[in-house]
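*Asks:* generate a structure from the sequence data that follows.
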Amino acid sequence: MFQKYLQNCLLAAIIFSLNSFSAFSQSKLNDNPKIVVGIVVDQMGYGLLHKFKSKYGEKGFNRLINEGFNFENHNFNYIPTVTAAGHASIYTGTTPSDHGIINNTWYSREIKNLNDNVRDPQVRLLGIERDDIVGSSPNYLMVSTIGDELKKSNENSKVVSVSLKDRAAILPGGKMADAAYWYDWHFSPGNFVSSSFYFEEVPKWVEKFNEDGRASKALDSVWNTVYPIESYTESAPDDNSFERAIGGKPTPTFPYNFPELREVYRQQNAEYQLLLISPAGNSMLTEFGIQAIEEEKLGKDKDTDLFCISYSVTDVIGHTFGPQSVEMEDVMIRLDKEIEKLLDYLDDNFGQENYTAFITSDHGAGPPASQLAALGEPTGVISNRVYQDSINYHLAKTYGLKPWVEYFETENLFLRRELIEHENLDLSKIQKEVANYLLTLDGIAYAIPAGNLNKGKFEGKVENMIQNGFYPDRSGDVMVVYDHGTIQTIRRVLNIEDVKGSVHGSPYEYDTHVPLIWFGKGIKKGTSAEQVAPTDIAPTLAKILKVKMSESVKGKPLMEIFE
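*Replies:* Below you'll find the model as predicted:
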């Protein structure tokens, strides 16, 4: 009897333990973070995050690297590698071939002009004194974002997105975002603005933030390096010929006296554009972002919220001075303090066990072409206008001297389809003929006709990237990729030594390889050399948020990161 009693007690204990473990496991499974934070740093190539590691503190970038899960082989899987396409791909989990954001602007056959990726004539710009300025929205985004799926799953969850750039705020939030805010220098004294797509007027807290005149105060300062300039040995000398001088300065060198520069830019009605080239722009965005979390009451209840923040100053610094510049090094050192400030806020207000974050970039960038030339590296400048003339003359040999090319810039060449139809010619045949001719010209690495991109799947890496960036209703008749280190321009004459600052958009590693680090609740410490892509971010967020993703998703959840 006693033995049977012991057996019954043991069985009861086992059942109790199993039930307790099951309940604990289920509790852990359902225990979502209070807030998920996506951090994107514009034009932060993989090298930039690690190049200045010794000058970072221990609580910003280094904390993410040392305590988070770091994917060291994270590359974009499409072209062009640009801001709008990058942000859309990160938050939708797919490529431009599905989400439709093929570039920052693209040529429209309907309006015979360039089309901006977020400009929307159906909405008004809010947060400025005028009420007649066209606003912006995610109208051109063709699939749902992770934020949209979160809202569909639970309408009480909130999605808020902020940036200095409109596209970097609007596209991450998607079509169901509660709010998107961005910086305006065109129509206001540096206000944070939004559009009537989200609400009829900006919240009172945004009005108050703008009334404080923070942009103006920030531009009343002088920008000098954090550390003695002679210690910036990771960068090229401060005075070099690969960088643009701004505001009438004779050289692109420190210090930057913004009160003096304001006077020059004011004459061009661009005074507040200066904040985009100042580290103070990133600081103001952090302040605004933290206030947005507070005022929008993100992470304050049982429903998980999504907050997206995108830092843009690095991109403008790169285009102006280049990734090799002391200016870029100093901005990264200062941005490290902004990341620390944001993480400290999240720690203090939610606790590290109640938030999950990731940090990445929308694209990298190559060194200035003038620097490559000085180093004896392969480089070059292609004039699309000159090549357009050459294509027209080539086609004239067979079809007559007519304006066969309608538009050619960056990776898209558009043929004049009305003319081809009027002449009773085969469009696909002309596309192939133009692609084949382009491949005979200097500086062209790939040229693929649109007809080929609509068929099957390419196996070659670059060809597949071209196909992933092709959206039939918006892309050209021929997709073009230039040689490594070669850039294109619409100018007919441009000497290589005149090309200052960085460019991006190519399928080469300097443009595609960017950081990806996960951090916070449910994320283990670790490093992976696995090849992953930005399209894997949204599916991973879907696992964290426990929501489904749309059928268009190309990526996969990064299961390695989970504890």
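
*Asks:* rest of the way, CA atoms for contacts and neighbours
*Replies:* Fine.

*Asks:* and Asp347, how many neighbours?
*Replies:* Asp347 has 15 neighbours, counted by other Cα atoms under 10 Å.

*Asks:* and for comparison, fold this next one:
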Amino acid sequence: MHFKNIRTFLVLLFFASIFSISYGQKKKSKDKTMEEFSAPKLVVGIVVDQMRYDYLTRFSNKFQEGGFKRLLHDGFNCRNNHFNYAPTSTGPGHASVYTGTTPATHGIIGNDWYDKELDKMVYCASDATYASVGTTSDAGKMSPHRMEVTTIADQLRLHTQMRGKTIAIALKDRGAVMPGGHTANGAYWFYGKNEGNWITSSFYRNSLPKWVVSFNNSRSVDSYKKEWNTLKDINTYLESGLDNTSYEGLFEGENTPTFPHNIPILWDANDKYEILKHTPFGNSLTADFAIAALDGENLGKDEITDFLSISFSSTDYVGHKFGVNSKEIEDTYLRLDQDLARVFNALDKKVGKGEYTLFLTADHAAIHVPGYLKDNKIPAGHAEFKSLKSKLNEFLQYAYGTTDIVKSFSNFQLFLDHKIIKNLELEVGVVQESIAKEILKYNVVNRVYTAEQMWSQQYTRGIPYILQNGYNQKRSGDILFVLAPGVISYGKTGSTHGSPQIYDTHVPLLFYGKGIKKGNTVIRTEISDIAPTIATLLGIAFPNGTTGKPIVPVLNY
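*Replies:* Have a look, this model is predicted:
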């Protein structure tokens, strides 16, 4: 071979070998990535009812390592996570977490609302076409039929040809029904009163499964009929206010809202098993039942991903009764921290460390008791709707000759009677604006918007953006108003929620487990981002009404 040809041959051979090595490395790397991707055996969604974000920081020095701190240290913390709609309440909250969208799309515009077609108030989960299962009461007549889109759990069921299992659990029916979606294998909630049992609806099944019957028959619920005293020395509860204040409500039969709360003595006067919901023992009972479900339903036992939804409702009941600054709320979160650790340990044991993915968030946050804020020179107060209604009726009578032009009121929305408006030969938009301007004059009202504005404008930030995301064209009212910051329509004791204000929208969002990075972000995330993030991790279709987007920094790809 000629020298020149030999040199050319060697050069070509060199580049060929480099290409071969490079290609082999790329192919090997690609194959390795594909081999390493596998879905978790179980996804666990946890909603803590009425949890403010700052509970994570406020109580952090008292949390143990295995509960909240496990998620904070080994998971991903979205520190600037918000609800992007109002009303911020339980039904819409659970629906939004799991559908990846807001009431404007999924249709759950409140816990209850005025139904314009039926001309009556309806409850978000009620469904008289189904029967109660596990109780003789009507408490089981529920279904998700008013939720108009799929959930992340529905999409997982569809993706796995219905082989993946979905189980949803909460003390509150709506805290189980909405997360379970339309295709859940089971959704269970707690019926107290004189029964104290976990129940369901014939929408899901016609009889309770053996493991639920066994759990109810064990009467482990009765172990929580005991005194509620603080988990730790009450003198160390420096993260909350005084134990005896005028800002707290009372159990029936108590003279002061102070520890210890003698549950056995208070039992009958507070509707028996119902009182457990208003104590941290309701969360413990929920954790017990969720752990029993892992074995009872064989969750996470094979390679087909299952879904377990758990909602801890007692935090909401305690917050409503005692307020967000009470020693009761601090004790409830310290005990919830222990219950979470029990659930996490059970997941490690029964599903396997590194084999499940989990997220924890809330369905809304809550405001400090206005009386407490006022006593600390912070603007706050209460809206007396009797007085507001009287003023409004005077205006309606003067302007239109009738008060019947307002047909109903719910969730800070007025529903007008369009037939009367037409008979008066008036335009709906003009009437909406006229009434809106009147309501804006009231001291406790901060902002007012009309349905006409919700239809014609596209808001991208601030309060109107939040209201528009909660505005459903078919179900919502004609006039929407927002109370002034710090002002609530509620009793003088305990905390509440529901507004578009930041104290009701800022909630935790923690991810943990398989496919999740360790870290945190202060970039704004929204509650509707949770479902598409989990869908992306699982490699499945988004819920069909999704308006949120995946939180990219969370995913370990």
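
*Asks:* can you pull up the most central residue in structure 2?
*Replies:* With distances taken as Cα atoms, centre = their mean, the residue of structure 2 nearest its centroid is Asp363 (2.4 Å).

*Asks:* residues contacting that residue?
*Replies:* Asp363 of structure 2 makes contact with 47-51, 88-90, 92-94, 97, 507, according to Cα atoms under 8 Å, 6 or more residues apart in numbering.

*Asks:* separation between Leu308 of structure 2 and Thr150 of structure 2?
*Replies:* 16 Å (Cα to Cα, to the nearest Å).

*Asks:* all helices for the stretch 201-350 of structure 1, in order.
*Replies:* Using DSSP state H, counting those that start in this stretch, the helices of the stretch 201-350 of structure 1 run over 204-211, 214-218, 258-266, 279-295, 313-321, 326-350.

*Asks:* helix 326-350 and whichever helix or strand comes after the last one, what's the angle between them?
*Replies:* Scanning forward in sequence from helix 326-350 of structure 1, with DSSP states H and E defining helices and strands, the next element found is strand 355-360. Going by axes from the mean of the first three to the mean of the last three Cα atoms, to 10 degrees, strand 355-360 of structure 1 is angled at 170 degrees with respect to helix 326-350.

*Asks:* I'd like to know which of the contacts of Asp363 of structure 2 are part of strands.
*Replies:* Members of the contacts of Asp363 of structure 2 lying in strands (criterion: DSSP state E): 47-48.

*Asks:* what's the match for the residue nearest to the centre of structure 2 in structure 1?
*Replies:* Aligning on TM-score structural alignment places Asp363 of structure 2 opposite Asp362 in structure 1.

*Asks:* excluding its backbone neighbours, what's nearest that match?
*Replies:* Gly86 (4.3 Å; Cα to Cα, 6 or more residues apart in numbering).

*Asks:* what does the one you found align to in structure 2?
*Replies:* Checking TM-score structural alignment: Gly86 of structure 1 goes with Gly93.

*Asks:* and Asp166 of structure 1, by the same measure?
*Replies:* Under TM-score structural alignment, Asp166 of structure 1 pairs with Asp173 in structure 2.

*Asks:* how near is the nearest residue to that match once chain neighbours are set aside to Gly470 of structure 2?
*Replies:* Ranked by Cα to Cα, 6+ apart and with sequence neighbours excluded, the top spatial neighbour of Asp173 of structure 2 is Trp189, at 5.2 Å. Applying Cα to Cα, the value for Trp189 of structure 2 to Gly470 of structure 2 is 26 Å.

*Asks:* higher neighbour count, the two?
*Replies:* The residue with more neighbours, out of Trp189 of structure 2 and Gly470, is Gly470; 27 against 24, by other Cα under 10 Å.

*Asks:* let me see the contact set for that one.
*Replies:* With contact set as Cα under 8 Å, 6+ apart, Gly470 of structure 2 has these partners: 85-87, 102-104, 109.

*Asks:* also Tyr471 of structure 1?
*Replies:* Residues 96-98, 100, 102 are the ones in contact with Tyr471 of structure 1 under the rule Cα under 8 Å, 6+ apart.

*Asks:* does Tyr188 of structure 2 touch Thr166 like I think?
*Replies:* No - between Tyr188 of structure 2 and Thr166 there is no contact under Cα atoms under 8 Å: 11.5 Å.

*Asks:* who's more crowded, the two?
*Replies:* Using other Cα under 10 Å as the criterion, Tyr188 of structure 2 and Thr166 rank with Tyr188 on top: 31 against 27.
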